[in-house]
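No sequence on hand, only this structure:
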């Protein structure tokens, strides 16, 4: 074989290997950038239709594995179509860019994921978009609507302390005024909560979390109504938004066990939450499934369960005490994400992530993600470290 033949064979061999038989349980990973066509006319036809149809035309416009994940998320969320993003925050940012214009006014729930606040500070002012925050439970929403209000963006339950808002009521306020309603559904993962069915126009989520479920992939998703799809899809195409087929496959794999994992997270989290409620060092436990939680009635009405997230405030309200408790834990990793199989703990400073509600009386909150470990072992770990808190407080008093 001469060098020229070798070079040609290296390029063209092994690219098409049809095999007779059945089909795999999961869609295969299809890595691609270039897409080949039968003719110039075929290529032109596909490109002419890809703005309104989901077609394989180029890697930046989606891939076979990603399309399979889009279909799964669309089915969960009950929407028209889904677009995938490299991260959950990217999905949120792209949604704003696609649906808002200079001169528009945006209302943001006080309990949103804190990086959304950072995006607002760095993006909206530069592009002439005005924004205000409304209370996490939505009680002051209507009075803050302006003639230029074009979108209401919320997270329910809220980040860290899980405030509940009445999404159907908010949608009923927004719809006659032509205001879009967007919801972050990372907490509900398309299973526990379905914003589109409750009146939202678009649902965004971090598939990094419960959908992926294994703390090994980054992914975001936005699912919307048919009316919004042309604007969202066109903006994503114009900006070259694309995700890796390998990452899409990882999320697909994780999603197969989503319902079973959420059931375990719920059972474990409720055991830990109820134990914490009775601990002498604990001031409050935040979990929407607890009857004492503010808005619990809304949770019972609109949700089909809870997940592994709970948060705790201590009677000793100092930031250092909360940090010390986290540092002493052995089975809980210290990490900012959640939704994987593992238990995590992190410190949230409420006065930095709320601007409407006053949290100065409860400045430091410990957020726990209860994983799939034996809950009795997690409780023993918490008992060991929390036992030191009253003793420390008593010693300081002396």
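Noted; the coordinates are in hand. These numbers were taken from a predicted model, which means no experiment stands behind them. Numbering: from 1, shown residues only.

Please make it C-alpha for all contacts and neighbour counts, starting now.
OK.

my guess is residue 161 meets residue 287, correct?
Yes - the pair residue 161 and residue 287 qualifies as a contact (CA atoms under 8 Å) at a distance of 7.4 Å.

What segments of the stretch 1-150 of the chain are strands?
Using DSSP state E, counting those that start in this stretch, the strands of the stretch 1-150 of the chain run over 81-85, 105-109, 130-134, 149-155.

The second one packs against which elements?
Same thing as strand 105-109. Applying 3 or more CA pairs under 8 Å, 6 or more residues apart in numbering; DSSP states H and E, one finds that strand 105-109 contacts strand 130-134, strand 149-155.

before we move on, back to that, neighbour-wise, which of residue 161 and residue 287 wins?
Applying other CA atoms under 10 Å to residue 161 and residue 287 shows that residue 287 carries more neighbours, namely 27 against 23.

so how far is residue 280 from the nearest residue to that one once chain neighbours are set aside?
Of all residues not flanking residue 287 in the chain, residue 310 sits nearest, at 5.2 Å (CA to CA, 6 or more residues apart in numbering). According to CA to CA, to the nearest Å, residue 310 stands 18 Å off from residue 280.

what does residue 118 give?
Following CA to CA, the distance that separates residue 118 from residue 280 is 37 Å.

again, but for residue 372
From residue 372 over to residue 280 (counting by CA to CA), the distance is 26 Å.

Isn't residue 312 up against residue 287?
No - judged on CA under 8 Å, residue 312 makes no contact with residue 287 at a distance of 9.1 Å.

In addition, the following structure is provided for comparison:
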């Protein structure tokens, strides 16, 4: 309706950005890691390509937050955050935040005013309050998330863990170069099993809830279907995919919950 055309590119192939640029291209939009399959993009390289062709780079930094990734040091012009997630952190608000370089800010501010967007004083207060504990929360999310990801790698039901902080992840080298930490959100691919077996696992979880948002204090576990939404690439794996958000609960309790879930999966299979 707004007269905007969109083309998609493989986040692991920056040269596709260059090949896909049109004379009228104005924005290259990135999210890294991707929030379903967690590919890590060479943001700096993409920004160089975009700027050479006169386009701005808009980057979704929700996964890493400003503590673990510094987008403006990598050539980004505009950063967006789902403040609903880690910046809020307590699963009690819905908010988006946009920041930019000083050069872009007047246009950004004018656009927000023209569209009439605003947020409530209470939601602003909740985010300001939560920012005071962001660092300590993220350190816990990261430590627990990596511990559980490593535990999942050893499970016989798991074919692959999608977490860029793991040394054998395809995106690990880029993550290590560009990021200062990892959040509690990552994915896993199960070995082939039935839909009913996955349902038996998920429906009986005690600590892991089911919800599409993430970044709050509670742990979440949902099925994902990347193959249904891919356009630039194909998602080719043999087993079902899950996305896990490791919250602030004791990791030992979360592992116990997952162990029971895998037992239900095995029994159903």
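Happy to help now that I have it. Keep in mind it's a predicted model, so treat the numbers as computed, not measured.

hmm, back to that, quick one: map the residue nearest to residue 287 of the first structure onto the second structure.
Correspondence of residue 310 of the first structure to the second structure, assessed by TM-score structural alignment: residue 186.

Check residue 370 of the first structure too.
In the second structure, residue 370 of the first structure lands on residue 246 (TM-score structural alignment).

Pretty sure residue 145 is one of the things its match touches, is it not?
Yes - using CA under 8 Å, residue 246 of the second structure is in contact with residue 145, at 5.4 Å.

Those two: who's more crowded?
Using other CA under 10 Å as the criterion, residue 246 of the second structure and residue 145 rank with residue 246 on top: 32 against 25.

List the contacts of the more buried one.
141, 144-145, 184-185, 218-220 (CA atoms under 8 Å, 6 or more residues apart in numbering).

make it 10 Å
Each residue near residue 246 of the second structure by CA atoms under 10 Å, 6 or more residues apart in numbering is listed here: 140-149, 183-186, 208, 214-221, 254.

and the gap between it and residue 219 of the second structure?
For residue 246 of the second structure relative to residue 219 of the second structure (CA to CA), the value is 5 Å.

Find residues that contact each of those two.
141, 184-185, 208, 254.

mind putting those in TSV, secondary structure and distance to residue 91 of the second structure included?
Output for these, formatted as TSV (DSSP: H, G, I helix; E, B strand; the rest coil; distance: CA to CA, whole Å):
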residue	secondary structure	distance to residue 91 of the second structure
141	helix	15
184	coil	15
185	strand	15
208	coil	14
254	helix	19
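
Buried members of the residues you listed into PyMOL, please.
Those of those that count as buried under 16 or more other CA atoms under 10 Å are selected in PyMOL with:
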select buried, resi 141+184+185+208+254
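
out of the shared contacts of residue 246 and residue 219 of the second structure, who's nearest residue 199 of the second structure?
Checking those against residue 199 of the second structure by CA to CA gives residue 208 as the nearest, at 13.4 Å.

ranges for the helices of the stretch 251-398 of the first structure?
258-277, 296-302, 319-328, 350-353, 375-386, 388-397 (DSSP state H, counting those that start in this stretch).

against the second structure, where does the fourth one fall?
Under TM-score structural alignment, helix 350-353 of the first structure corresponds to residues 226-229 of the second structure.

Which positions in the second structure sit opposite stretch 221-237 of the first structure in the alignment?
Using TM-score structural alignment, stretch 221-237 of the first structure pairs with 97-113 in the second structure.

what's near enough to touch residue 27 of the second structure?
6, 21, 50-51, 54-58, 77-78.

In the first structure, what sits opposite it in the alignment?
Checking with TM-score structural alignment, residue 27 of the second structure has residue 151 as its match.

how near is residue 33 of the second structure to residue 177 of the second structure?
13 Å.

got the end-to-end distance for stretch 180-187 of the second structure?
End to end - CA to CA - stretch 180-187 of the second structure spans 20 Å.

what do you get for stretch 61-79 of the second structure?
Terminal-residue distance, stretch 61-79 of the second structure (CA to CA): 7 Å.

residue range for it in the first structure?
Using TM-score structural alignment, stretch 61-79 of the second structure pairs with 185-203 in the first structure.

what does stretch 147-167 of the second structure give?
Taking TM-score structural alignment, stretch 147-167 of the second structure hits residues 271-291 over in the first structure.

Determine how far the last residue of the matching stretch lies from the first.
14 Å.

now stretch 354-366 of the first structure
Per CA to CA, stretch 354-366 of the first structure runs 16 Å from first to last residue.

in that stretch, what's buried?
Counting neighbours by 16+ other CA under 10 Å, stretch 354-366 of the first structure gives 354-356, 362-366 as buried.

Arrange these in a markdown table, one row each, with distance to residue 208 of the first structure as further columns.
Shown next, in a markdown table, are these (distance: CA to CA, whole Å):
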| residue | distance to residue 208 of the first structure |
| --- | --- |
| 354 | 24 |
| 355 | 27 |
| 356 | 29 |
| 362 | 29 |
| 363 | 28 |
| 364 | 26 |
| 365 | 23 |
| 366 | 21 |
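
Which member of the residues you listed is positioned nearest residue 252 of the first structure?
Out of these, the member with the shortest distance to residue 252 of the first structure (by CA to CA) is residue 366, at 31.1 Å.

do you know how far the closest one is from residue 339 of the first structure?
16 Å.

Equivalent analysis for residue 377 of the first structure, please.
Distance, residue 377 of the first structure to residue 339 of the first structure, by CA to CA: 19 Å.

of these two, who's got more company?
Relative neighbour count places residue 339 above the other of residue 377 of the first structure and residue 339, with 29 against 11, counting by other CA under 10 Å.

ok, now which ones touch the more buried one?
186-187, 189, 206-215, 261-262, 265, 307-309, 369-371.

switch the cut-off to 8 Å
208-215, 308, 369.

Map it onto the second structure.
Residue 339 of the first structure maps onto residue 215 in the second structure, by TM-score structural alignment.

likewise residue 258 of the first structure?
Counting by TM-score structural alignment, the partner of residue 258 of the first structure is residue 134.

Leaving out chain neighbours, which residue sits closest to its match?
Per CA to CA, 6+ apart, closest to residue 134 of the second structure is residue 87, 6.7 Å.
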